[in-house]
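S.K.: got a predicted structure plus its sequence, pasted below:
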Amino acid sequence: MVNYYQLFMKSIYLILAMLMACAMGNAQENPLPKIHIRNFTDDLKKTDTTAHAIVLFEHGRTELQYVEGDEQLMIVHVKHVRIKILDKEGFDEANVKLRLYKSGNEEEYIKELKGRTLNYENGQVQETEMKREAVFNEKASQYANELKFTLPNIKENSIIEYSYRLYSPFIRNFRTWYFQSNLPKLHSEYVAVIPATFDYNVSMKGYYGLTEQKDEILREHFLYGGNRQDCSKLIYIMKDIPAFKDEGFMLAPINYISSINFELRSYTRPAGGVTNFAKTWANIDEELMADKDFGGQIKNKGAFKELLPTMVDSATTNLAKAKNIYYYIQDHIAWNEVGGKYAEKGIKKALAEKKGNIADINLALVAAMNAADIEAYPVIFSHRTTGIPGLLYPVLTDFNGVLCMVKIDGKDYLLDASVNMLPFGELSLESINYKGRVIYSKGKSDWVDLVNTTPSKNIYNVLAVLDSTGKITGTLRIQSTGLKALAKRNTIDEYPSLEEYEEKLMENSGNFRIKKSKVDNLNNLEKSLFEELTFEIDLRDNFNDLRYVLNPMIYNRITKNPFTLEQRNYPVDLGAEESELYNFNFTLPNGYVLKDKPKDISMTLPEQAAKYTFKSAIEGNNLMIQQQISMNKAIYTSDEYFFLKELYARIIQQQQKDFQFAKQ
């Protein structure tokens, strides 16, 4: 006779056992090592004397799970962090921000957020748990939310810990793990658990390599579609990692920080068959051209049927027509400071509202050029601050902007009408980010270098008189081209009027007192920008009846070396070749003779990569000085960094030297 009660109880026990097994499988033990007193007592400043906090240990684990509540496959990322606060300047590390991305109805979220602060006082470790009130969730943009929290009871020598479980529906990008950050780290460990039916591209970035790498097989670990399958458990460890120290003249830090990256190529479906995610450029070209917010905009020549005669005006050559069209779009659609490779409003609406995102503007430019029978194509690119797009595998999400390329008389011109005050054929610094991808309408897309062929240049001409009381009066005329002209035009354009800019300039002129200012070619972008300043300087402290000293660098003297790192493991990227030329002509007071002067100097880096010259001459009462700094490359390698640093150190020394005169 069947005992139904026993069968029922066995079923209950079996279900409970399965639930417990699942709970144990999902539970993540705290991987942080046990706290020791030495964590508080060891002097960790010797690790990095400039550090204000240090990561003692961090551990991340990412795997795929089918989440019942979301009814879909999710990336589940668990992170544990332990940081020691070394001094008061490190207190800000207790304020943590986590970016959570969203797209359409899908978005990332966090569960099991925990945090605590440990302090060592009176021979005891005191623990303070983070309260729920310390956690805030805010909207960062239309594409992301931001979770913020603050660890409590922070003091010098505190140790903070926090952990969380992040759920992401975006399974194509498994999870990037950054071994390096703005803090030095003693131990960073990442575990990736990848099912056998999922194939990811795995790539390392950055200067520092792994300390240790291990892998193992987890048998029947992944349950999906009613079947269990094996997983690869990949363990990556890096120890004693220096902080990433950023400096000027660089692309986005994300290009150089040591990290490991994953991108889904394909996976085998539970019912059979393979889904390929790794697209070819042919796939992406077709996808973009078929999209109504990309290819659909380019084909919309009709939007310019009535406008075209006004845009082209009286131009007869294709180059003149292209310039007129470019400046019309630049003047009539203002950028709303939103990026993107897809139009947000569409050409017609952007023209009507006189505002749009970068794609609205530059896709309109492509369409207008084509409407005028000028060959033009869109160029997708990634902004300078968001990382270089991957060249090995085509990933459409790497690109967050679009430019226009026109072909006229055998020459290619890259255009960006979204940037106010940017001349035809030049790019802003934000767009100069290695390479972009030209999307040809009927051919295979191709890479194009994002470069500025126009050098970035300032020429300073000073004509001044030094009188017997120690006062200098004169005029300074500055000629600017390239990126330097764009920067100056943008500065002036921030003011409601040119008069208000000049007033502010005179208010903030300090010892170099500006009496009058004039700007030429502000809106004539095809010509150099000229700024003329009438000034006076009081040098009475350096002047008496017996002698005086004169430092000729009365304007724009370099006082701080822009290159300060002991070692820089990433290139110096200026965006364009640049130079600064100073011509000084001083009329000196009568009755004094030259006693000492800076020596003429000429310094050149290997292969003429950069050059500095300083020379002077006196004819009667006229002192003439010429100084030139020439950076003859847009990009310098990390091997050239020391030479640049030394060059600027010598320039600063030279600019500190005075001309000394004595009474006859």
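M.R.: Arrived safely. Numbers count the residues shown, from 1 in each chain.

S.K.: only C-alpha atoms from now on, for both contacts and neighbour counts.
M.R.: Noted.

S.K.: now Ser418. Nearest residue, chain neighbours left out?
M.R.: Excluding the flanking residues, the one nearest Ser418 by CA to CA, 6 or more residues apart in numbering is Trp335, at 5.3 Å.

S.K.: can you count the residues close to that neighbour?
M.R.: Close neighbours of Trp335, defined as other CA atoms under 10 Å, add up to 21.

S.K.: how near is it to Tyr413?
M.R.: When distance is defined by CA to CA, to the nearest Å, Trp335 is 21 Å away from Tyr413.

S.K.: structure B:
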Amino acid sequence: MKSKFLLTVFTAFIVVCSSNAQDFRLGKVSLQELKEKVHPNDSSAVAAVLFEKAENKVVFNQETGFEIELRVKARIKIYKKGGYDWANKAVRYYLVNSSREKVSFSDVATYNLVDGKIEKTKLKSDGEFDEVINKYWGQKKIVLPNVKEGSVIEYEYVLHSPSIGNPRDWYFQLDIPVNYSEYINSIPEYFVYNTNLKGFISPKVTVEKLNKSIRIDSKERVTAPGFGTTRTNFSSEDIAYSETRTTYLVENMPAIKEESFVNNIRNYTTSLEQELSMTQFPNSVPKKYSTNWDAVVKTIYEYEDFGPELNKTGYFEEDLKQILQGLNSVEEKIAAVFTFVKTKVKWNGYHGYSCEEGVRKAYKTGVGNVADINLMLTAMLRFSELNANPVLLSTRSNGISFFPNRTAFNYVISAVETDQGLVLMDATEKYSVPNVLPLRDLNWFGRLIRKDGSSEEVNLIPKVNSKELATVNLDMDDKGVINGKVRLYHANHEALRFRQNHIVTNKDSYLEALENKNNNIEINDYVRENDLDLSKPIIENYTFKDTKTVEIINNKIYVSPMIFFSLKENPFKQEVREYPVDFGYPIQEKYSVNIKIPEGYEVESLPKSMTVDGGENIGMYKFLIGYNNGVVQIVSTSDIYAPIVTPEHYPILKDFFQKSIEKQNEKIILKKI
């Protein structure tokens, strides 16, 4: 019995030692790592992070004071060609003035197994690039050499930043497996940071206090008494302080998996974000930074390229007076000013709530970034005697911040407060209209800033449904050939989406894609209405011929009520959903279909009418069908009330879609008389 117990203990010891046998030092790649053909926990993985270790420190620089030093070491395994992108690493850095950051790479190498031996290929100078992204950002990039299936790559980089307010976010989870990720945060007692851990898998956190010191060197020119000569006295002082070292550790982190209808997967990825909340130096008063949203927006409003730019005048007044002539109602003024700004200044594609060119220059040259355009819009709306203010937001690609901080926002739009509520506008999007923002803006909540410094949360989710409506009239012959006529109606965000995607598209290319999408029908007589009349919905009219949708079996005709307009499979396939489902905006899709059956046939069976009630958290689906005077009439209406469906309501949503899809694909059966 004793020997059996000892054997068990010995076996467990071997397993533990084996699991911890990986050497986390650069340059110590093992034969086992190189021989590994697939990831042990995810055979589909194209690559995996074997380890990634980061240490983020607030350190003292004799010349510039405190700064952030981020040192990252990584080892990555490439399993398949699809993982070659992981052999390229880019680190961005801020370019401007005293906040300029520095990035340097070292210990960059690729390891391969050649004839049973480890072959190391070091990075040469032609594999490192320094690129300018825009006036604010550059990036240092490396391209690893000699990368093959089975390679292991390593690198180290150091980022020095004088901006201690915003340490880089750290992602423990990626879209490949991460075997080991460790982040050490070392902060002197003088600094207090807000921290937030996101994601569904929590790192192991350990905290320790350390006694540290910094040496401050100084020099002073003094004059010797009675002699008039001067000399330089050098001195040093050691200052003791306490440092908090927090270690975050995860092991065997699965790859983040994309799911359909996800806003931004980074919102749900296991990660750490931080921002400076307060500083307290010896013998000085504590200084608070982003303690709440009011403090955040006050700080932003006082930036020289925000509030002062918003208040500039004297560059548009004379032009705007002519635009406003004869207009009295709030709605008329809003529409006129909004259209004028969209026409006058084109967006250069850059985000940000800080002006790039400045409103005057943007107005003169006709080009500007988001802030140039929408702060200009706000100023013009105020000149028009409207209660207009900027609204800060974070775009969908930028993610959602869960605590007050200045970097939570990367965008600004304009709002007018009216008796009927807020009217939101983004003049960077030429096809938008008031209260129809581009999808990039629809990211939960924004923050409105008034002149008096007060602020309030703004719900960015549209209150009015977007609509896609279709009227379809079909004439079917006894050979199963359908000739039909379609009228499609796109309103609100659906109209915006259509204009963005298709107005500049070649008509022939668009019709070819539409034919292929709809079971290879043949489209004729295509006419589109209201392309550029943004106040009206987009309307499409066309006729078509369909020879493939109808099935004839044993002299019976089988046809789906929605023909090719129905969904064929449920977009929600997972049993369990981890992330919210994000449709972007509430929407109604309604199809009215009339099918004239061929002479000599009668209806043998019809699908039954049905209602699926998903409740206020999902929506409603109604399917109505009837037969009268040789015509089958169908009305299929799907209303999605909630643009964001939380994971706990996912089973209801999945069932909602499944039942509606099954109903749309049931068959109408016709038989010969």
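M.R.: Received it, and whenever you're ready, just let me know what you need. Predicted model only: the values in this text are computed from it and were never measured.

S.K.: that older thread, how about the residue nearest to Ser418 of structure 1, what's its partner in structure 2?
M.R.: Here Trp335 of structure 1 is matched to Trp347 in structure 2, going by TM-score structural alignment.

S.K.: right, and that match touches Lys430 too?
M.R.: No: look at Trp347 of structure 2 against Lys430 with CA atoms under 8 Å: they stay out of range, at 9.1 Å.

S.K.: would you map the helices across structure 2?
M.R.: 2-19, 31-35, 293-301, 307-310, 317-324, 330-344, 359-365, 370-383, 493-502, 507-517, 650-664 (DSSP state H).

S.K.: which strand in structure 2 has the most residues?
M.R.: If you go by DSSP state E, structure 2 has its longest strand at strand 230-253.

S.K.: so what's the residue count around Ala336 of structure 2?
M.R.: 15.

S.K.: run through the residues that contact it.
M.R.: Listed by CA atoms under 8 Å, 6 or more residues apart in numbering, the contact partners of Ala336 of structure 2 are Ile323, Leu324.

S.K.: corresponding residue for it in structure 1?
M.R.: So Ala336 of structure 2 corresponds to Asn324, using TM-score structural alignment.

S.K.: so how far is Asn318 of structure 1 from that match?
M.R.: 10 Å.

S.K.: thinking again about what came up before, other residues contacting the longest strand of structure 2?
M.R.: Contacts of strand 230-253 of structure 2 (CA under 8 Å, 6+ apart): 172-173, 177-189, 202-224.

S.K.: where's the residue nearest the centre of structure 1 relative to Gly346 of structure 1, distance?
M.R.: Per CA atoms, centre = their mean, the C-alpha nearest to the average position across structure 1 is that of Thr385, at 2.1 Å. Distance of Thr385 of structure 1 to Gly346 of structure 1, computed by CA to CA: 26 Å.

S.K.: next: Thr397 of structure 1.
M.R.: Thr397 of structure 1 is 20 Å from Gly346 of structure 1, by CA to CA.

S.K.: same check on Ala192 of structure 1?
M.R.: 42 Å.

S.K.: give me every residue that touches the equivalent of Leu403 of structure 1 over in structure 2.
M.R.: Under the alignment (TM-score structural alignment), Leu403 of structure 1 pairs with Ile413 of structure 2. Taking CA under 8 Å, 6+ apart, we find Ile413 of structure 2 in contact with Val370, Ala371, Asn374, Leu375, Pro390, Val391, Leu392, Leu393, Leu424, Met425, Asp426, Ala427.
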